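Student: return a 3D structure for these sequence lines:
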Amino acid sequence: MHQHDILDRYRHLREIGNCHHQAALDHVPQTTIMERAKHLGLTHQGILTTDSDMEMALVFDLAVHTAKRGRSRAIDRYAKAASRADADETRTLDAIRHARFSLWRVLRHHDVAGLVIEDVLSERETWLIDEAMTASVAPGSAFAARLYSPDEFAITCGTVVPISAELIEEALLEGCWVQNHELHDIADDPRLAVAIYRTAVVQRTMETVRFRPIGANA
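Tutor: As a prediction, this is how the structure comes out:
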């Protein structure tokens, strides 16, 4: 496929993905929002202490994609209730349900569109399409994000956290659970996202990120 065909396909699937994520938030109780915000240090005495869209995006990501042990995730509850009109809606929602959070490094620009990135934890390469990142992120840059693959390429779930060696070290040192896991298994533990997000909040990393509203092409 030519570049414009790939980008048209990406924009179509991303729009569907944005709609799914927005609808999944309707299945998140306010108490869960506050719990996730508390995990990230964004509450005080039961009151939300941030008005940052970027920090709230971290809260929403955890609220939609993670759950307490024995509880269902909001994205799964939404999937059970959702009516999907066509194959792309079904395929995109299934991909979102299997989204993977990890630490990623940009290797190079893809020959057609987007970026070739590497999962730092599993050392697997992935083709990522994100127009904003392609225009602004240099090879060698690293970030944390949850990705889903509705086609041969991957798309971010909407939240991207720039990371450094210092941020990773601080995030992992605070969790003794990391010591009992193989490196490739760490990404499958929801505590990794919490640790990375909380450290990003403490280090004010999200102040360097520009928020793109749900529904905007990225």
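Student: hey, let's count contacts and neighbours off CA atoms from now on
Tutor: Noted.
Student: so what's the residue nearest the centre of the chain up against?
Tutor: Centroid check for the chain by C-alpha atoms, centre = their mean gives residue 146 as the closest residue, at 2.9 Å. Residue 146 is in contact with 99, 100, 101, 102, 156, 157, 158, 159, 160, counting by C-alpha atoms under 8 Å, 6 or more residues apart in numbering.
Student: tally of neighbours for the third one?
Tutor: Residues near residue 101, counting by other C-alpha atoms under 10 Å, number 22.
Student: any buried residues in the biggest helix by length in the chain, and which?
Tutor: Longest helix of the chain, by residue count under DSSP state H: helix 3-25. Of all the residues in helix 3-25, those buried under the rule 16 or more other C-alpha atoms under 10 Å are 6-7, 10-11, 13-18, 20-21, 23-25.
Student: what's next to the very next helix or strand once past it, contact-wise?
Tutor: Counting by DSSP states H and E, the next helix or strand C-terminal to helix 3-25 is helix 30-39. Residues outside helix 30-39 that contact it (C-alpha under 8 Å, 6+ apart): 43, 44, 46, 48, 56, 59, 60, 62, 63, 194, 198.
Student: next secondary structure after helix 30-39?
Tutor: Following helix 30-39 in sequence order, the next helix or strand is strand 43-44 (DSSP H and E).
Student: and the contacts of that following strand?
Tutor: Strand 43-44 is contacted from outside by 34, 37, 38, 49, 50, using C-alpha under 8 Å, 6+ apart.
Student: please give me the structure for this one as well, since I'd like to look at both together:
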Amino acid sequence: MSDATAAARYGRYAAIRRRILTEASQRIPLASLAQQARALSLWDGKQVAPSDEMQLAVVFDLGVLDPLGGHGRGIDRQAKAEAPVPSSEEYRMLGALATAPFGLWRILGPHPEGGVRAESFPDGEPLVIWDRFLDRGRAPGALIGARIARPEEDLPMTCGAVVSLDSRAVERLLLGTPPGRGPVIPTQPLPDEGPALERLVAEPAARLRLAALARSPGFAAMVYRVAIDLGLMGPVAGRTPTI
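Tutor: Below is the predicted model of the structure:
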């Protein structure tokens, strides 16, 4: 199909994705929501306490698609409550969300015919991700963590939650650094990270370690927590000092 057709299909799927994720998020039990927020240090004892929309998005991402603690997924509850017509675009989008893998990606810049050029990290497998906002504020080479859903093979899409990362985050993942409990100081990803990232995964053992982590349960939660602890997702209520 032509890229123009792909762009039109992306617009339709994006609207369907938004509706499905919104409705599935409303089917997360409070006990599950609390556990996901606690794991990310975003729970104040009574409710989720995000400082911005992306912090809330990662809590819902876990509750809908990849919950910790053995809780059922919101996406599965949504599928049972409102099963779409087989072979419809809603059916394909629901299935793509339910099976979307989480991974690390490097943003290479806008694709001239639509979408964003990217590559998997550290393998370097190229793809074009259909997302209108993915490269905004991100220089070529920027590292992100995101789930990629494919309602159609030529239409990789993000699933709502995208976190900015850098070499500090990758180093913590490789070292298995435990979740932090101390102050969170908001910061931006380090610039010009290409050489630093390549050094971290230069050894085959490091690449194998990162690949094994990516396949392990709870990898998305691990990445989200590292980003939060490093301040890459902004201030955190109760952990960011007030002036």
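Student: picking that back up, with the contacts of residue 146 of the first structure in mind, which one is nearest to residue 186 of the first structure?
Tutor: residue 102 (8.4 Å; C-alpha to C-alpha).
Student: can I assume that closest one is in contact with residue 142?
Tutor: No. Checked against C-alpha atoms under 8 Å, the pair residue 102 of the first structure and residue 142 is beyond contact range at 10.7 Å.
Student: who's in contact with residue 13 of the second structure?
Tutor: 89, 90, 93, 151.
Student: and the residues you listed, which two are furthest apart?
Tutor: Across those, no pair lies farther apart than 90 and 151, at 9.0 Å, counting by C-alpha to C-alpha.
Student: what about the helices in the first structure?
Tutor: Going by DSSP H, the first structure shows helices at 3-25, 30-39, 53-65, 74-81, 87-97, 131-136, 165-173, 183-186, 190-202.
Student: just so I know, which of those lies nearest residue 122 of the first structure?
Tutor: helix 183-186 (5.1 Å).
Student: who wins for most neighbours among the contacts of strand 43-44 of the first structure?
Tutor: Per-residue neighbour counts (other C-alpha under 10 Å) across the contacts of strand 43-44 of the first structure peak at residue 37, which has 26 neighbours.
Student: quick check: that residue vs residue 149 of the first structure, distance?
Tutor: Noted for residue 37 of the first structure: a distance of 27 Å to residue 149 of the first structure, by C-alpha to C-alpha, to the nearest Å.
Student: just to be sure, residue 195 of the second structure is in a helix?
Tutor: Yes. Assessed with DSSP: H, G, I helix; E, B strand; the rest coil, residue 195 of the second structure lies in a helix.
Student: show me what contacts residue 55 of the first structure?
Tutor: Contact analysis of residue 55 of the first structure by C-alpha under 8 Å, 6+ apart lists 201, 206.
Student: now do 6 Å
Tutor: By C-alpha atoms under 6 Å, 6 or more residues apart in numbering, residue 55 of the first structure lies in contact with nothing.
Student: and it, how far is that from residue 65 of the first structure?
Tutor: Using C-alpha to C-alpha, one gets 16 Å for the distance from residue 55 of the first structure to residue 65 of the first structure.
Student: for residue 187 of the first structure, same thing?
Tutor: The spacing between residue 187 of the first structure and residue 65 of the first structure, counted by C-alpha to C-alpha, is 13 Å.
Student: for burial, what's the neighbour tally of residue 129 of the first structure?
Tutor: The number of residues packed near residue 129 of the first structure is 25, by other C-alpha under 10 Å.
Student: state the distance from the nearest residue to it once chain neighbours are set aside to residue 183 of the first structure.
Tutor: In space, and not counting its chain neighbours, residue 129 of the first structure is closest to residue 114: 4.2 Å by C-alpha to C-alpha, 6 or more residues apart in numbering. Per C-alpha to C-alpha, residue 114 of the first structure is found 27 Å from residue 183 of the first structure.
Student: show me which of these two is the more surrounded one.
Tutor: Taking other C-alpha under 10 Å, residue 114 of the first structure and residue 183 do not tie; residue 114 has more neighbours (23 against 12).
Student: ok, now which ones touch the more buried one?
Tutor: Neighbours of residue 114 of the first structure in contact, by C-alpha under 6 Å, 6+ apart: 128, 129, 130, 134.
Student: then residue 163 of the second structure?
Tutor: Neighbouring residues of residue 163 of the second structure by C-alpha under 6 Å, 6+ apart: 144, 145.
Student: trace it over to the first structure, please.
Tutor: Alignment note: residue 163 of the second structure maps to residue 161 in the first structure; criterion TM-score structural alignment.
Student: please report how far its match lies from residue 45 of the first structure.
Tutor: According to C-alpha to C-alpha, residue 161 of the first structure and residue 45 of the first structure sit 27 Å apart.
Student: how many neighbours does residue 32 of the first structure have?
Tutor: The burial count assigned to residue 32 of the first structure is 18, neighbours taken as other C-alpha under 10 Å.
Student: distance of it relative to residue 100 of the first structure?
Tutor: In this view, residue 32 of the first structure and residue 100 of the first structure are 21 Å apart by C-alpha to C-alpha.
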